[in-house]
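Colleague: one predicted model, sequence on top.
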Amino acid sequence: MARQQKSDATEPSPTAIDGLGEGRHLRPGSKPAPGLYLVATPIGNMGDITYRAVEVLRAADLVACEDTRVSGKLMTRLGLDRPLSSYHEHNSERAGPELIKRLKDGAVIALISDAGTPLVSDPGYRLVKACVAEGIMVTALPGASAMLTALQLSALPNDRFLFAGFLPNKSTARRKALREVATVPATLMFYESPNRLGESLADMAAVLGPRQAAVARELTKLHEEVARGDLFTLANRYADAPPKGEVVVVVAPPGEALPLGEEDLDDRLRAAIAGGASVKDAAALVAAETGFPRRDIYARALRLSQAAPDSTP
């Protein structure tokens, strides 16, 4: 009898990996604890769904998703049949309180996005914030993420990075947003529409200069592609040839001091000012790109501005 008890105690969990411990595992027919489950779904390859994600989706009372048509196809491919409820940017104020009410009544709700990890560029954080305020249990099931996958494949520094989501649609607003992050000492990451990719890369080149970058698309799918090069080269590549599929743009952080001559510095300053930057912002951008002291670059930009009456310091 003692030997039998010892055997049961040391039997490995189906979800355990040697040396990595165990997570919460649902036994057949069991029910998860009531609460909100943030479930990552595949970004392309269906093989990237996790065992735990399938278990929770199978046991959920409700699956909240961005688009019920997209998520319905996912559930069908997984052989699952659970109620779906739409929760997205345009209905979150109405749908959120309804989900909170069901959660407070003891429901198990899984929140998923159309693809990847929920709460990345979607309104799910509002629901999480409301759950926390109400004392409702929230947990996350990690999985696929286009952002992190692109960072891994970019061959750019990944010790520090800033995910900036989607840039504005219009060039003026886009360049303003880029100037706000231009001096951040980290790799920059953006989601972008394939139809705007060429214009967006051109604005990045004008504001950020010839930094190294990577354009990752169709990640984990059959036609996965990662194009690498400086921003000017990538902007030319996609200027008249918008790609297909979801796109992530990864841009290197500001570099070390470069062996540039005075004419090169002046050209960069003129380009920044022509792109709409003030003298102060242009100097900050070029200083960040080249590693030269900001004070010296500002003095140079000021001289250029005084020689061009239309420029504003």
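Modeller: Cool, the structure landed.
Colleague: rest of the way, CA atoms for contacts and neighbours
Modeller: OK.
Colleague: can you pull the contacts of R268?
Modeller: Neighbour list for R268: 209, 286 [criterion: C-alpha atoms under 8 Å, 6 or more residues apart in numbering].
Colleague: let me know the helix or strand that it is in.
Modeller: helix 262-274 (DSSP states H and E).
Colleague: could you point out the helix or strand that follows that helix?
Modeller: helix 279-290.
Colleague: in the helix or strand that that next one is followed by, which residues are buried?
Modeller: Downstream of helix 279-290, the first helix or strand assigned by DSSP H and E is helix 294-307. If you call a residue buried by 16 or more other C-alpha atoms under 10 Å, then helix 294-307 has these buried ones: 294, 297-298, 300-302, 304-305.
Colleague: what's the answer for stretch 126-146, then?
Modeller: Applying 16+ other C-alpha under 10 Å to stretch 126-146 flags 127-128, 131, 136-138, 141-146 as buried.
Colleague: distance from it to the middle of the chain?
Modeller: 17 Å (C-alpha atoms, centre = their mean, to the nearest Å).
Colleague: and it, how far apart are its ends?
Modeller: End-to-end distance for stretch 126-146: 21 Å, by C-alpha to C-alpha, to the nearest Å.
Colleague: and the helix or strand harbouring A235, what does it pack onto?
Modeller: Per DSSP H and E: A235 is located in helix 231-238. Secondary-structure packing of helix 231-238 (3 or more C-alpha pairs under 8 Å, 6 or more residues apart in numbering; DSSP states H and E): helix 197-208, strand 212-217.
Colleague: of all the buried residues of stretch 126-146, which two lie farthest apart?
Modeller: I136 and A146 (28.5 Å; C-alpha to C-alpha).
Colleague: would you map the strands across the protein?
Modeller: Here the chain has its strands, by DSSP state E, at 35-39, 62-65, 84-86, 108-111, 138-141, 161-166, 187-192, 212-217, 225-230, 247-251.
Colleague: of the ones you listed, which is nearest T76?
Modeller: Across the strands of the chain, closest to T76 is strand 84-86 (C-alpha to C-alpha), at 12.0 Å.
Colleague: picking that back up, now the helix holding R268: buried residues?
Modeller: 265-266, 268-273.
Colleague: returning to that earlier point: export the helices and strands packed on helix 231-238 as JSON lines, with columns for mean neighbour count and distance to L156.
Modeller: What follows is these, written out as JSON lines (neighbours: other C-alpha atoms under 10 Å; distance: least, C-alpha to C-alpha, whole Å):
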{"stretch": "helix 197-208", "mean neighbour count": "23", "distance to L156": "16"}
{"stretch": "strand 212-217", "mean neighbour count": "24", "distance to L156": "8"}
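Colleague: before we go on, here's another structure to hold up against the first:
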Amino acid sequence: MQDTALYVVATPIGNLQDMTPRAVDVLNQVAVIAAEDTRHSARLMAHFNIKTPLISVHEHNERQRVERILQYLSQGESVALISDAGTPVISDPGFVLVRAVREAGFRVVPVPGCVAFVTALCASGLPSDRFSFEGFPPAKSQARQQFYRERETLPHTLVFYESPHRILASLTDMAEVFGPQRRAAVARELTKTFETIHCAPLAELLDWMAADSNQQRGEFVLMVEGAVPKPADQLDDEALRVLDILLAELSVKQSSALAAQITGIKKKLLYQAALERS
């Protein structure tokens, strides 16, 4: 092992054969492994005969653990950071620790491997030239719908994580906000025995999942195709809403001019729409 460092080590998301030889070497050589759940990770360590001590670093104690890990590093001992599955920091604890270690002047070394959303996206059949990972949506329906509305016009593929007890509610909100015909994909139990990746319009996807309770179990990645850009001569709902508000108080000419300033849309297009709506 080279210089003292915090090694951010990816672990399998299901299939243990996805563990890389480099990850095993690093976990064997560091002084201590910072694990999200030591009991869960102990099984992985036993499988690969890794004897390195484990300490817990999770969302409730991460800030308190920073000083302890910095002490290891200051004494010239390297530390590995792992999560329960996949790559640490990606919708898992670790950001606070990684930033603190870097700010203290120590190296942070990535040891790449599995990431659930990348694994899902590459086999989904949805566009992957541009995408954004959005993490977990809010738990409550009203907040979740607002979360989706803020993203409904984005032109690239959207990727989310979701829990099994909210999967149907989340798909219902997606169909309402994005529209029932927007293509989407759900991936569950990736690399495991019951791996499923299913792509369909949101309404069909919701019906398919609601009809089979077995498909409502496991770890989920939800992916939604980006919005199709509207033609240049077509006004979106928000522009028409602004125009209607202004028309209630102002003339067609004034309304279209002010709406152009607010929305950035050409005045001529807004003026024609205002004539049709007045």
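Modeller: That came in fine, so what should we check first? Small disclaimer: the values here were computed from a predicted structure and weren't measured.
Colleague: what residues in the second structure pair up with the helix holding R268 of the first structure?
Modeller: The counterpart of helix 262-274 of the first structure in the second structure, using TM-score structural alignment, is absent.
Colleague: with stretch 90-109 of the first structure instead?
Modeller: Stretch 90-109 of the first structure corresponds to residues 60-79 in the second structure, going by TM-score structural alignment.
Colleague: residues near the closest residue to A107 of the first structure other than its chain neighbours, how many?
Modeller: Spatially, and ignoring its direct neighbours in sequence, A107 of the first structure is nearest to P34 (5.3 Å; C-alpha to C-alpha, 6 or more residues apart in numbering). For P34 of the first structure, the count of nearby residues is 19 (other C-alpha atoms under 10 Å).
Colleague: what's the closest non-adjacent residue to whichever residue in the first structure pairs up with Q145 of the second structure?
Modeller: Using TM-score structural alignment, the equivalent of Q145 of the second structure in the first structure is R175. Once flanking residues are discounted, R175 of the first structure sits nearest to D203: 6.1 Å by C-alpha to C-alpha, 6+ apart.
Colleague: just give me the match in the second structure for the one you found.
Modeller: By TM-score structural alignment, D203 of the first structure lines up with D173.
Colleague: please apply the same query to M189 of the first structure.
Modeller: By TM-score structural alignment, M189 of the first structure lines up with V159 in the second structure.
Colleague: ok, its match to A139 of the second structure distance?
Modeller: Separation of V159 of the second structure from A139 of the second structure (C-alpha to C-alpha): 16 Å.
Colleague: more neighbours, those two?
Modeller: V159 (23 against 13).
Colleague: wait, L222 of the second structure sits on A187?
Modeller: Yes: the pair L222 of the second structure / A187 is scored as a contact, 6.6 Å apart, by C-alpha atoms under 8 Å.
Colleague: what lines up with T68 of the first structure in the second structure?
Modeller: Aligned by TM-score structural alignment, T68 of the first structure pairs with T38 of the second structure.
Colleague: was I right to think its match contacts S56?
Modeller: Yes: using C-alpha under 8 Å, T38 of the second structure is in contact with S56, at 5.8 Å.
Colleague: report the contact partners of the nearest residue to A205 of the first structure once chain neighbours are set aside.
Modeller: Using C-alpha to C-alpha, 6+ apart and skipping the chain neighbours, the partner closest in space to A205 of the first structure is L231 (5.1 Å). Residues near L231 of the first structure by C-alpha under 8 Å, 6+ apart: 201-202, 204-205, 209-213.
Colleague: buried ones in the match of stretch 90-109 of the first structure?
Modeller: Going by 16+ other C-alpha under 10 Å, stretch 60-79 of the second structure has these buried residues: 62, 65-66, 69-70, 72-73, 77-79.
Colleague: which one of the residues you listed is nearest S163 of the second structure?
Modeller: Closest to S163 of the second structure, out of all of the buried residues of stretch 60-79 of the second structure and judged by C-alpha to C-alpha, is E62, at 22.8 Å.
Colleague: show me the contacts for that closest one.
Modeller: E62 of the second structure makes contact with 93-94, 96-97, according to C-alpha under 8 Å, 6+ apart.
Colleague: ok, 10 Å please
Modeller: 34, 36, 56, 93-97 (C-alpha atoms under 10 Å, 6 or more residues apart in numbering).
Colleague: circling back: quick check: the match of M189 of the first structure vs C122 of the second structure, distance?
Modeller: Taking C-alpha to C-alpha, one finds V159 of the second structure at 12 Å from C122 of the second structure.
Colleague: what's the answer for R65 of the second structure, then?
Modeller: Distance, R65 of the second structure to C122 of the second structure, by C-alpha to C-alpha: 35 Å.
Colleague: and what of T263 of the second structure?
Modeller: Separation of T263 of the second structure from C122 of the second structure (C-alpha to C-alpha) stands at 36 Å.
Colleague: neighbour-wise, which of those two wins?
Modeller: With neighbours defined as other C-alpha under 10 Å, T263 of the second structure and C122 compare such that T263 has more, 14 against 11.
Colleague: what residue in the first structure is paired with the more buried one?
Modeller: For T263 of the second structure, there is no aligned position in the first structure, judged by TM-score structural alignment.
Colleague: I'd guessed T263 of the second structure sits against S255; true?
Modeller: No: with contact defined as C-alpha atoms under 10 Å, T263 of the second structure does not reach S255; the gap is 11.9 Å.
Colleague: list residues touching both of the two?
Modeller: With C-alpha under 10 Å, 6+ apart as the test, T263 of the second structure and S255 both reach 242-243, 270.
Colleague: reformat those residues as CSV; add distance to G226 of the second structure.
Modeller: CSV is the format used below for the shared contacts of T263 and S255 of the second structure (distance: C-alpha to C-alpha, whole Å):
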residue, distance to G226 of the second structure
V242, 24
L243, 26
L270, 26
